[in-house]
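Asker: here is a sequence together with a model predicted from it:
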Amino acid sequence: FAAHGSPELGKMVIRRSDGTTLYQTKELALAKVKLRDHNVDRSLHVVGSEQSLYFRQVFKILELWGFEAAAKCRHISYELVQLAGGKMSSREGTVVPYHGFVAEAEAKALALAREHGISAAPEAVAHRVALAAIKYAFLRVDTNKTIIFAWDQALSFDGNAGPYLQYAYARSNKLLADFAQDVPRLESLDYSPEPAEAHLCRTLADFPDCAAQALSEHAPNLVANYLYDLARAFTDFYQVCPVLKAAGEVCFFRQSLVAAFNSVLSSGALLMGMELPQEM
């Protein structure tokens, strides 16, 4: 690397003196096949940050070999996960197996579902809440920061958590179901929106730019935190702006806002792989 102007990359052994290969030998061979034979749009390597130097070396070798498509390769690094009580350690018995982790999440979510009076298929709802709690807790954190996982935060129905988004979505579904007719199309409206309505409108309008930025920067946390801001804006709107009891075109306008929120939240959750229960 030093001979090609990148001394900071140190050295990488591709083949041992006895002719045997290493992990990076196979990595480079696979990369050649992908870039040469499959015309990939992008090649993303989602691997922990401790491998950052390794991937910089691999990508540089591909570049030196003349693969222009090496520019399509990117290492999406992430930091580690810690429990609220401290680091995981196999020696101390604090490593959490995935299946046990999900089972505990489902048990806690089921208890919360019953506590909140969720009667619609509580076991099915608990499963979706558990997975949303886990996914959102991981995805809302910048990949350059360590994730501190805590059950009470991840399973919150009124904080920056997956269940909070699910609850807001279910509430919007209930409102839409209570209307006697479909959402009307308003060509014009002689009405000055309340501050909470205007804020919700502005937040809804931010979604396309947020999604585009998240894609460009490979940063799902941007979508996660946008959805939390959107759910808060909807909750504020719901608390101060009566929907079903509003009169005439104001009622239709607010119904349209609820429908727009429902649609955008659903689209954002889809990007994050989160299921939203129809009712809770």
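Answerer: Yes, it's here.
Asker: C-alpha from now on. contacts and neighbour counts both.
Answerer: Will do.
Asker: strands of the protein, start to end?
Answerer: Read by DSSP state E, the chain holds these strands, from start to end of the chain: 43-48, 73-78, 81-83, 147-149.
Asker: gap between A247 and L227?
Answerer: 29 Å (C-alpha to C-alpha, to the nearest Å).
Asker: of the two, who's got more company?
Answerer: L227 (27 against 10; other C-alpha atoms under 10 Å).
Asker: try this one side by side with the last:
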Amino acid sequence: MQTILEVLESRLHAALTTAGIEVPEGFPVKVVAAADLRHGDYQANTAMALAKRLKMNPRELAAKLVEAFEAEDVADLDIAGPGFINFTIKPEAWSRKAGELVGDARLGVSEVADPKTIVVDFSAPNVAKPMHVGHIRSTIIGDSLTRISRFLGHKVITDNHIGDWGTQFGMVIYGWKNLLDEPALEADPLQELLRIYRAVNALCKEDEAIKDLCRDELVKLQGGDTENFAIWQRCVEVSKVGLNKIYDRLDVNFDHWLGESYYNNELAPLVKALADEGLARESDGALCIFSGETLPPKQDPFKEKRDGEWSDLPMIVRKKDGGFNYATTDIATVDYRLDQWQADKIWYVVDARQGLHFRQLFDVAERRGCSAELEHVSFGTILGKDGKPLKTRDGDLPQLADVLDDAIKASRAVLDEKSNDLSEVEKEELAKVVGIGSVKFTELSHNRASDYIFDLEKMVALQGDTAPYLQYSSVRVSSIFRKLEEEVELDAEGVKVTEEGEINLVRTLSKFGEVLPTVLDDLKPNILSAYLLDLAKAFHSFFEACPVLKSEGDVRKTRLVLCAVTGRILKQGLGLLGIQVPERM
């Protein structure tokens, strides 16, 4: 199904041809939704941009386009300012669009014409440690981008690239052998592993001999010692059990869990290949990759300014002691994703503070002939109400499980106050849906590049730009249909919008197919979040101005069609954000 925006763009292209105006190759002929409805429903600045290229008067060019434009379904074509073309859509066209949407399983969203294989690398916690609040952004953003990409028709492969190999395992293995509480491990594996890690870390600070013993345990692990390898395997297994408890609560799934350890056997051959390719060379006993010297120093990730001079900032791929690091592993991971999955795109949903690492990684991949488009989907920091990074009273990052528990408790308090007709069991289940939905929507309603303040009271409120507001809007639609005394055939027959509230609602409904694909332009789910809020507001305005159940005939059917499509888009849109919609609130 073509969107109205696509129809207008197509006709604008045709008008250029009819008017005999030659468009430079690659020139974008774009129509956008009008920012101010007083000037129409859509607008185009094509005449202004093209006139500059063709050295013409923009208003004269706009007049030629308006004259040549096929104006079916357009009530008014208006030229504004220096050459904006404004389009006002006829009510008949909106009526037809409402009828199309009610019969469309995809609600006006077309699948992409050229689907890609996209690998999404997100969440990626460390083994033997519980997830903390810092994992919220990667996990939730990555999951929503996965859902949206799949809905648009892309083949998506998700990979939880967990940190399951590293220096911390020396301390974990020492603690396992000397401090482990098996019953506690069975009850809550991540908390017990965290406890022994912290205990050993404290011992290392007090006693250098303990630190040496931990280092010995790590060397034994890396050397393939049977006992230590078995302990490491058990750590990974029980950690996955603990991590999956969180993922189950969040309704997040992965196709693969290929952690750092998966690539161990590939690292030595990779480093040899990097040296043979001339990309890596020895420096102070380490093997490093230096600048390709093709970029200006300011843009070169392998350069930094020290004391007013540009100096080398190499990527180490083999340390002085012969060990490898996560940079080496990440290069091997790119190779694997290209060779095994034939990835067209690889998205790394990782904290903005890792920006330099990814700039270097992508530069190396490009120099090695990487065919995929690599993107660092970076994000900012979650702040407390004091405007500082969110921490516990002890100065630690809050654990993700605790954050979810607190959100559910806050939701339950609101439900106890507002939902007296629900049973205790219903309130308990609803609090989970609303609480976790609130955490997700708060994350996804912000531009991912921005920091945001974590405020539970605002997050779970039924009013404002929140998940509960959207969930309640969906429930309100459902309640309309529960009150119907008879079954109504919801199809395009007889659908006719005339009232401003009806027109505004169908105008907003029709934009779902226009807005959703743009989420992937900059990989920003907040675009979808903002649309859903606009839709809920349009529905509530419609509901107040246009009685549904008290109306009759085709008017009643039309309004029920608008309600039905609203409910379906709210549910679909929230689902693409990973947020569930309850039947009652």
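Answerer: That came through, no problem. Given the structure is predicted, the values throughout are model-derived calculations rather than measurements.
Asker: thinking again about what came up before, could you export the strands of structure 1 as a markdown table, including distance to L222 of structure 1 and mean neighbour count?
Answerer: As requested, the strands of structure 1 are arranged in a markdown table below (distance: least, C-alpha to C-alpha, whole Å; neighbours: other C-alpha atoms under 10 Å):
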| stretch | distance to L222 of structure 1 | mean neighbour count |
| --- | --- | --- |
| strand 43-48 | 17 | 14 |
| strand 73-78 | 15 | 18 |
| strand 81-83 | 19 | 15 |
| strand 147-149 | 15 | 18 |
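Asker: dump these into TSV; add distance to S192 of structure 1 as well.
Answerer: Shown next, in TSV, are the strands of structure 1 (distance: least, C-alpha to C-alpha, whole Å):
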stretch	distance to S192 of structure 1
strand 43-48	47
strand 73-78	45
strand 81-83	47
strand 147-149	43
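Asker: identify whichever of those lies nearest to D158 of structure 1.
Answerer: Each of the strands of structure 1 was checked against D158 of structure 1 via C-alpha to C-alpha, and the shortest separation belongs to strand 147-149, namely 17.1 Å.
Asker: now A219 of structure 1: how far from Y78 of structure 1?
Answerer: Computed with C-alpha to C-alpha, the distance linking A219 of structure 1 and Y78 of structure 1 is 11 Å.
Asker: overlap in contacts, these two.
Answerer: Residues within reach of A219 of structure 1 and of Y78 at once, by C-alpha atoms under 8 Å, 6 or more residues apart in numbering, are T143.
Asker: what's the nearest residue to Q360 of structure 2 if we skip its chain neighbours?
Answerer: Leaving aside its chain neighbours, Q360 of structure 2 sits nearest to P301 (5.6 Å; criterion: C-alpha to C-alpha, 6 or more residues apart in numbering).
Asker: repeat that for V497 of structure 2.
Answerer: Taking C-alpha to C-alpha, 6+ apart as the measure, V497 of structure 2 lies nearest to S95, with 5.3 Å between them; neighbours along the chain are not counted.
Asker: residue in structure 1 matching that neighbour?
Answerer: Using TM-score structural alignment, S95 of structure 2 lacks an equivalent in structure 1.
Asker: related to what we said a few turns ago, between the strands of structure 1, which one is closest to R171 of structure 1.
Answerer: When those are ranked by proximity to R171 of structure 1, the top entry is strand 147-149, at 27.0 Å, counting by C-alpha to C-alpha.
Asker: against R249 of structure 2, how distant is S239 of structure 2?
Answerer: Between S239 of structure 2 and R249 of structure 2 the distance is 16 Å, computed by C-alpha to C-alpha.
Asker: and stretch 506-514 of structure 2, how far out from the chain's middle?
Answerer: How far stretch 506-514 of structure 2 lies from its chain's middle: 21 Å, per C-alpha atoms, centre = their mean, to the nearest Å.
Asker: show me what A260 of structure 1 aligns to in structure 2.
Answerer: Here A260 of structure 1 is matched to V565 in structure 2, going by TM-score structural alignment.
Asker: R507 is in contact with that match, correct?
Answerer: No: using C-alpha atoms under 8 Å, V565 of structure 2 is not in contact with R507, being 12.0 Å away.
Asker: and those two? Which one has more around it.
Answerer: With neighbours defined as other C-alpha under 10 Å, V565 of structure 2 and R507 compare such that V565 has more, 24 against 21.
Asker: quick one: the more buried one from T498 of structure 2, how far?
Answerer: As defined by C-alpha to C-alpha, V565 of structure 2 lies at a distance of 17 Å from T498 of structure 2.
Asker: any idea which element the residue nearest to V497 of structure 2 lies in?
Answerer: Assigned by DSSP states H and E, S95 of structure 2 belongs to helix 91-102.
Asker: helices and strands around that helix, which ones?
Answerer: helix 500-510, helix 553-576 (3 or more C-alpha pairs under 8 Å, 6 or more residues apart in numbering; DSSP states H and E).
Asker: and the next helix or strand after that helix, how far out from the chain middle?
Answerer: If you walk from helix 91-102 of structure 2 toward the C-terminus, the next helix or strand you reach (DSSP H and E) is strand 117-121. Average the C-alpha atoms of strand 117-121 of structure 2, do the same for its chain, and the two points are 12 Å apart (C-alpha atoms, centre = their mean).
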